[in-house]
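Engineer: Dropping the sequence and predicted coords here.
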Amino acid sequence: MAKSWPLFLSLLAVGRLGQCQGPATLKVPAGDCSSKAYQDTLVARYLDRGAHRISYLSPQWGQYCDSLIAACPNIAQAYQQKAMPLIKCGDYAQAFPLVDKAVELDANRWLAYRGFLKCIFSKDYTGAILDFQRVAKLKPNGREMDHTYPFFEGACELELGHYKLAETAFAQDIALQRGGDGSGQLHFNSLFYAGVVAARLKQYPQAQAYLLQCLKAYPQHPEANYYLALTYQALGQPAVARQYLEAAQRALIGGYRLNEDNIFYTNYPGQITEYEVTQALKDLRG
């Protein structure tokens, strides 16, 4: 499993100020914006051969996006790409109107993305659920950021404290991954969250089954070790609980995390730090 990048935060801090400022617009050629071929030419020029060849932390990223918008204001990807660095800077007030514009222009492509941003970044759980329910009608059984739509609905319901709804959503998520023949491979974080929901419902044997499956796929998963420890503690088995808490602690010290792409920018539901593990170990000692 990949470890976190030790220099990431320092690099982000260096580039944050410049990227969050509004850059000037480059000159653009005139053309027919109703033409898909012309749109593709502009995307190739300003994104593929422009912004995507530099860091999104550079002010030039915004210049390329502004130029694309100036040339053709009906290209949804231009607004999404302009919003992306702002999201990662935490400037949601400026970012979401741009994402909303992308959704307005191309809901089929960007509605699930907006739901993901609401769920993971801005913590607008109710808004995220509505987006995923809407996009499910447009693209049944679709996926976003390597997960099914019910995965994100389940994460939102979990954070809202709607545990039975979360349980249903993660059951749908797991069923979709398994497929019709039941042979599909499950994402370890689906198993993790299903385990957390079961634990919140005090269904401890079921929670342990999910979390152990998660750890079979990803033994260093800090959160799975931590929540599994809590189930053993709830069942009056402190010695076993301590083993899993210590495993969670070793994993965190070793740099292991939930292993989702965006954990460098925001916390995922149920994500822990060494503080939670240390406190849990102290509680075991009485």
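Structural biologist: Cool, got the structure.

Engineer: use CA for all of it now, contacts and neighbours both
Structural biologist: Will do.

Engineer: So for stretch 63-77, first residue to last residue, what's the gap.
Structural biologist: Terminal residues of stretch 63-77 lie 14 Å apart, using Cα to Cα, to the nearest Å.

Engineer: List the buried residues for it?
Structural biologist: Applying a neighbour-count criterion of 16 or more other Cα atoms under 10 Å, one finds 63-72, 74-77 buried in stretch 63-77.

Engineer: can you name the two of those that are farthest apart?
Structural biologist: Between any two of the buried residues of stretch 63-77, the greatest separation by Cα to Cα is 17.1 Å, found for Gln63 and Asn74.

Engineer: In strands, which of the buried residues of stretch 63-77 fall?
Structural biologist: Nothing among the buried residues of stretch 63-77 maps onto strands, per DSSP state E.

Engineer: dropping in the other structure now:
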Amino acid sequence: MKTFLLFVLFPVILFSQTSTMMKNLDDTQKKILLNLVKEDAKVSIFSIQHQQYLDSILIILPKEAFFWQQKAMPLFKQKKYELGMVYLNKAVELDKTNHYKEYRAFIKCVFQKNYTEALNEFKALSEENENGVIMDHPYTFWMALCYLQLNQFDVSKRYMEKAVAFGKKYNEVNPYEMFYLGVIEYEKGNYQEAIKNLDISLKYYKDFADAKYYKALSLARTDKKEEAGKLLLESKENFEIGKSFNEGNSLYETFPYQVSRLSYVSLEAL
């Protein structure tokens, strides 16, 4: 369903962006551009043809950051990170705002898994806007993930707590933020605190397989192995019906500590 919506919405987004970019074009250029956009809407965004249409559009609009980012985006989702970054860097160079800078920091965190560079970029962005948000999470959430993946658990906890506090200002509790707080406490050996945070995550995302998985691990560490075993079975059942990560980009890229089928195979002896 998500993939279908992507194909349906992309032409709409492209047309809306293009209409505001044509004011300095002559009639011939406008006609060619609109035809390119029309033909591009007929092909998959993951196809070579899509890249070729964007190349043609960029001959007409070489300074439009949007189209450089559009060349990059499907490449990242095909795990062609190095190639995608060439185009995204061009978008960042041309854009006068931080829009593509924050997108690049996100890409480096979740897709490229280049945590040190992602941290540096998010820190620079935070100096300009401490309340910045990208992909439905504040910058502090992504910074916390970077520190988590660098095994700097205490620092990761501080940043994730800031992300949680940011949401509470708007009366929102994000189950993924609470999940990661639970994971951090699990890694720190604070199993009761881990269970507490994972329970909050499960309150807001019922049957979240990943939260149940790490709660089961935490229970096992507190000698509640029978309860842990039952919960692990529940987690696996939930996982099999898709009750795992459903973040916007988790369709294309694995998030830190996201469970997989192999996660359950390795714990058969629990």
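Structural biologist: Sure, I can see it. Everything numeric in this text was worked out from a predicted model, so none of it was measured.

Engineer: Make TSV out of the buried residues of stretch 63-77 of structure 1 and add distance to Gln206 of structure 1.
Structural biologist: Compiled in TSV, these are given as follows (distance: Cα to Cα, whole Å):
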residue	distance to Gln206 of structure 1
Gln63	52
Tyr64	51
Cys65	48
Asp66	51
Ser67	54
Leu68	51
Ile69	51
Ala70	55
Ala71	55
Cys72	53
Asn74	49
Ile75	47
Ala76	44
Gln77	42
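
Engineer: from those, which is closest to Val14 of structure 1?
Structural biologist: Nearest to Val14 of structure 1 among the buried residues of stretch 63-77 of structure 1, with distances taken as Cα to Cα, is Gln63, at 18.9 Å.

Engineer: what's the counterpart of the closest one in structure 2?
Structural biologist: Aligning on TM-score structural alignment places Gln63 of structure 1 opposite Gln52 in structure 2.

Engineer: Kindly provide the distance from that match to Arg104 of structure 2.
Structural biologist: Gln52 of structure 2 is 23 Å from Arg104 of structure 2, by Cα to Cα.

Engineer: same deal with Ile32 of structure 2?
Structural biologist: Counting by Cα to Cα, the gap from Ile32 of structure 2 to Arg104 of structure 2 is 30 Å.

Engineer: Pick out whichever of the two has more residues nearby.
Structural biologist: Arg104 (22 against 14; other Cα atoms under 10 Å).

Engineer: Identify the residues contacting whichever residue in structure 1 pairs up with that one.
Structural biologist: Per TM-score structural alignment, the equivalent position to Arg104 of structure 2 in structure 1 is Arg114. Applying Cα atoms under 8 Å, 6 or more residues apart in numbering to Arg114 of structure 1 gives the contacts Val99, Asp100, Val103, Ala128, Asp131.

Engineer: What residues sit buried inside the helix or strand where Arg114 of structure 1 lies?
Structural biologist: In this structure, Arg114 of structure 1 sits in helix 107-117 according to DSSP states H and E. Buried residues in helix 107-117 of structure 1, counting neighbours by 16+ other Cα under 10 Å, are found at Ala107, Asn108, Arg109, Trp110, Leu111, Ala112, Tyr113, Arg114, Gly115, Phe116, Leu117.

Engineer: need the helices for the stretch 101-250 of structure 1, in chain order.
Structural biologist: For the stretch 101-250 of structure 1, the helices defined by DSSP state H, counting those that start in this stretch cover 107-117, 125-138, 149-160, 163-178, 188-200, 204-217, 222-234, 238-253.

Engineer: Kindly name the residues of structure 2 that line up with the fourth one.
Structural biologist: Using TM-score structural alignment, helix 163-178 of structure 1 lines up with residues 153-168 of structure 2.

Engineer: Mean per-residue distance, that stretch versus structure 1.
Structural biologist: Once fitted to structure 1, stretch 153-168 of structure 2 is off its aligned match by 0.6 Å on average (mean Cα distance after the TM-score superposition for structure 1).

Engineer: Off-centre distance for that stretch?
Structural biologist: Chain-centre distance of stretch 153-168 of structure 2: 17 Å, with Cα atoms, centre = their mean, to the nearest Å.

Engineer: Contacts for that stretch next, please.
Structural biologist: 137-141, 143-148, 173-174, 177-178, 180-181, 184, 187-188.

Engineer: And the buried ones among the residues you listed, selectable in PyMOL?
Structural biologist: Filtering the contacts of stretch 153-168 of structure 2 down to the buried ones (16+ other Cα under 10 Å) takes a single PyMOL command:
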select buried, resi 137+138+139+140+141+143+144+145+146+147+148+173+174+177+178+180+181+184+188
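
Engineer: Run through the residues that contact the aligned partner of Val196 of structure 1 in structure 2.
Structural biologist: Aligned against structure 2 by TM-score structural alignment, Val196 of structure 1 finds its counterpart in Val183. Listed by Cα under 8 Å, 6+ apart, the contact set of Val183 of structure 2 reads Ala194, Tyr214, Tyr257.

Engineer: Can you say which of those are buried?
Structural biologist: Of these, these count as buried by 16+ other Cα under 10 Å: Ala194, Tyr214.

Engineer: now the contacts of Val183 of structure 2 as CSV including distance to Leu231 of structure 2?
Structural biologist: Shown next, in CSV, are the contacts of Val183 of structure 2 (distance: Cα to Cα, whole Å):
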residue, distance to Leu231 of structure 2
Ala194, 15
Tyr214, 10
Tyr257, 17
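
Engineer: now, among the contacts of Val183 of structure 2, which is nearest to Leu14 of structure 2?
Structural biologist: Using Cα to Cα, the contacts of Val183 of structure 2 come closest to Leu14 of structure 2 at Tyr257, 34.5 Å.

Engineer: Residue in structure 1 paired with that closest one?
Structural biologist: Aligned partner of Tyr257 of structure 2 by TM-score structural alignment: Gly270.

Engineer: Excluding sequence neighbours, find me the nearest residue to that match.
Structural biologist: In this structure, Gly270 of structure 1 finds its nearest non-sequential neighbour in Glu223, 7.4 Å apart by Cα to Cα, 6 or more residues apart in numbering.

Engineer: give me the number of residues near that neighbour?
Structural biologist: 28.
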